[in-house]
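Chemist: sharing a model prediction with you, sequence too.
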Amino acid sequence: MPRVLVIEDDEVTAREIVAELSVHGMTAEWVADGKEGLSRATAQGYDLITLDRMLPGMDGIEVVAGLRRQQIDTPVLMISALSDVDDRVRGLRAGGDDYLTKPFAPDEMAARAEVLLRRRQPQQNDTRLRVGDLELDLVRHVAYRKDQPLTLQPTEYRLLECLMRNSGQVLTRSMIFEAVWGFHFDPGTNVIDVHIGRLRRKIDGAGQSPLIRTVRGTGYMITSAPQNASAQP
């Protein structure tokens, strides 16, 4: 069971994070001070850290920078009430692995945590990604379904790579938008849905088992596993 250190000075937010992570099969410990958080993260082996940006004693940027100086590579999900792009960049440059702004949906936070944990798992040094009979050649930038090449536009390729690198994992629209387009998600845009639709028409052709699923109210995933009630083609 993954161990998560929650560094957050607001008790209500901290309890919300701990509760949501426990629902997703993680054990979370909470500290409310930046200096204590750094000390705990340094002395004990955690699989993930959620880190508030504004903390007493030592702020989140100082905490993550201190971890990286000590060669501690534990994934860090920074959580902040500051939503400007410059602060996000500072947090990621200091060593944060992802950045989530407050207020946030608990399932969005948990989804990001799961993705960071998945990235930490040992990866095979492979130049191809596979989901069922779908294959992505990372060197030639070519996709195949049942050994038949697919013609993808650059954005469609990046979108497919994002999904396949996290196969079996639900990705929220915000996570996809940041990974593929490189900036904050605009809830008023339908650009993700449009591109997913185009990708589906190329990937999930007539007579083929659908791989790209819509997870109602959350986002999308790609999987060859049997479909359940919450995921729809």
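Modeler: Happy to help now that I have it. Not measured: the values here are computed from a predicted model.
Chemist: going forward, measure contacts between C-alpha atoms and count neighbours the same way
Modeler: OK.
Chemist: strands along this protein, start to end?
Modeler: With strands called from DSSP state E, the chain shows them at 3-7, 27-31, 48-52, 76-80, 98-101, 128-131, 134-137, 142-145, 148-150, 171-172, 212-215, 219-222, 231-232.
Chemist: which other residues reach the fifth one?
Modeler: Outside of strand 98-101, the residues that reach it under the criterion C-alpha atoms under 8 Å, 6 or more residues apart in numbering are 76-83, 88, 91-92, 109, 112.
Chemist: neighbours around Ser80, how many?
Modeler: 21 (other C-alpha atoms under 10 Å).
Chemist: let me redo that: Gln121
Modeler: Counted with other C-alpha under 10 Å, Gln121 comes out at 9.
Chemist: got another, please set it beside the one above:
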Amino acid sequence: MRAHAGERPLSSSGDGPDVLVVAGDPGDAELLATTLESAGYRVGAAGGAAEGMARLTTARFDLVVWDATLPDNKDLARGRRLVLDNRPPVLFLITCDYLHTLLPELGGGAEDYVTKPFRAAEILGRVEVLLRGRRTEPPSGMPRYGDLVLDEVTCRARRGARPLDLTPAEYRLLRHLLVNAGQVLSKEQISRHVWNDFRASEAIEKLVSRLRQKVDQEEPALIHTRRGFGYVFGRPGT
């Protein structure tokens, strides 16, 4: 893959997936590149939205890390949708002030986000989850509980024949609950897993409530509150 003038060429000490970093802040761009390269990814970079789109239309990448606060995002559907044939998964970087503009546009499986300032471990974790959705797994490997099934290839879920329209955070929470079925998970445990940091109780309660509304439309209910302790997943009495 050849780099255009002014672009950072792909570089890495490994042979991992190709990741394009689109970030205007030099400090963010350098931290992202160093973090990803140290994990074995091949990294290319663009300093703006227009430059990023140009690279995506002329070269193949396995994943994009895209700063949703770039000034020229407004010329590209405000940076919320990257409309390309066979476009790779996108990890958006965004500040809390802009988060409400991004969340309605996120789709399960192909997009996720982290808030700035971000941490290296969180970036690597989100990248791994998004790339995992591009890999092929046998259907027998799908996590399930009764009639609830998670498809880790597409990062989607269904209960019986009914698909669940989950946000990335809801999917991460549901998977965490399912793989720990029967165990009480505290709000702190849930917050650390879903967001990689601690959130207020109200934020966790709202997330659990939204997920419960989507999952527990049928009987039996699977998400239960243990007051003073946290939440537990599974059929009552199991």
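Modeler: Structure's in. What do you need? As the structure is a prediction and not an experimental result, all values here were calculated from the model.
Chemist: coming back round to it: let's have the contacts of strand 98-101 of the first structure in TSV, adding distance to Gln124 of the first structure.
Modeler: Formatted as TSV, those follow (distance: C-alpha to C-alpha, whole Å):
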residue	distance to Gln124 of the first structure
Val76	23
Leu77	24
Met78	27
Ile79	30
Ser80	33
Ala81	37
Leu82	37
Ser83	35
Arg88	30
Gly91	29
Leu92	25
Met109	27
Arg112	22
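Chemist: quick one, which of the residues you listed are buried?
Modeler: 76-80, 88, 91-92, 109, 112 (16 or more other C-alpha atoms under 10 Å).
Chemist: ok, back up a step: which one of the contacts of strand 98-101 of the first structure is nearest Met54 of the first structure?
Modeler: Taking C-alpha to C-alpha as the measure, Met54 of the first structure lies nearest Ser80 of the contacts of strand 98-101 of the first structure, at 7.0 Å.
Chemist: how about that closest one, what's its match in the second structure?
Modeler: Under the alignment by TM-score structural alignment, Ser80 of the first structure pairs with Ile94 in the second structure.
Chemist: need the buried ones among the contacts of strand 98-101 of the first structure in CSV with distance to Val180 of the first structure, can you?
Modeler: As requested, those are arranged in CSV below (distance: C-alpha to C-alpha, whole Å):
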residue, distance to Val180 of the first structure
Val76, 20
Leu77, 19
Met78, 20
Ile79, 21
Ser80, 22
Arg88, 17
Gly91, 19
Leu92, 17
Met109, 19
Arg112, 15
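Chemist: for the first structure, what's the longest helix?
Modeler: Looking across the first structure with DSSP state H, the single longest helix is helix 106-120.
Chemist: now for it, which elements pack on it?
Modeler: On a contact count with 3 or more C-alpha pairs under 8 Å, 6 or more residues apart in numbering; DSSP states H and E, helix 106-120 of the first structure meets helix 11-23, strand 48-52, strand 171-172.
Chemist: quick one: that helix aligns where in the second structure?
Modeler: Counting by TM-score structural alignment, helix 106-120 of the first structure corresponds to 120-134 in the second structure.
Chemist: how many neighbours does whatever residue of the first structure lines up with Val65 of the second structure have?
Modeler: Aligned by TM-score structural alignment, Val65 of the second structure pairs with Thr50 of the first structure. Residue neighbour count, defined by other C-alpha under 10 Å, stands at 26 for Thr50 of the first structure.
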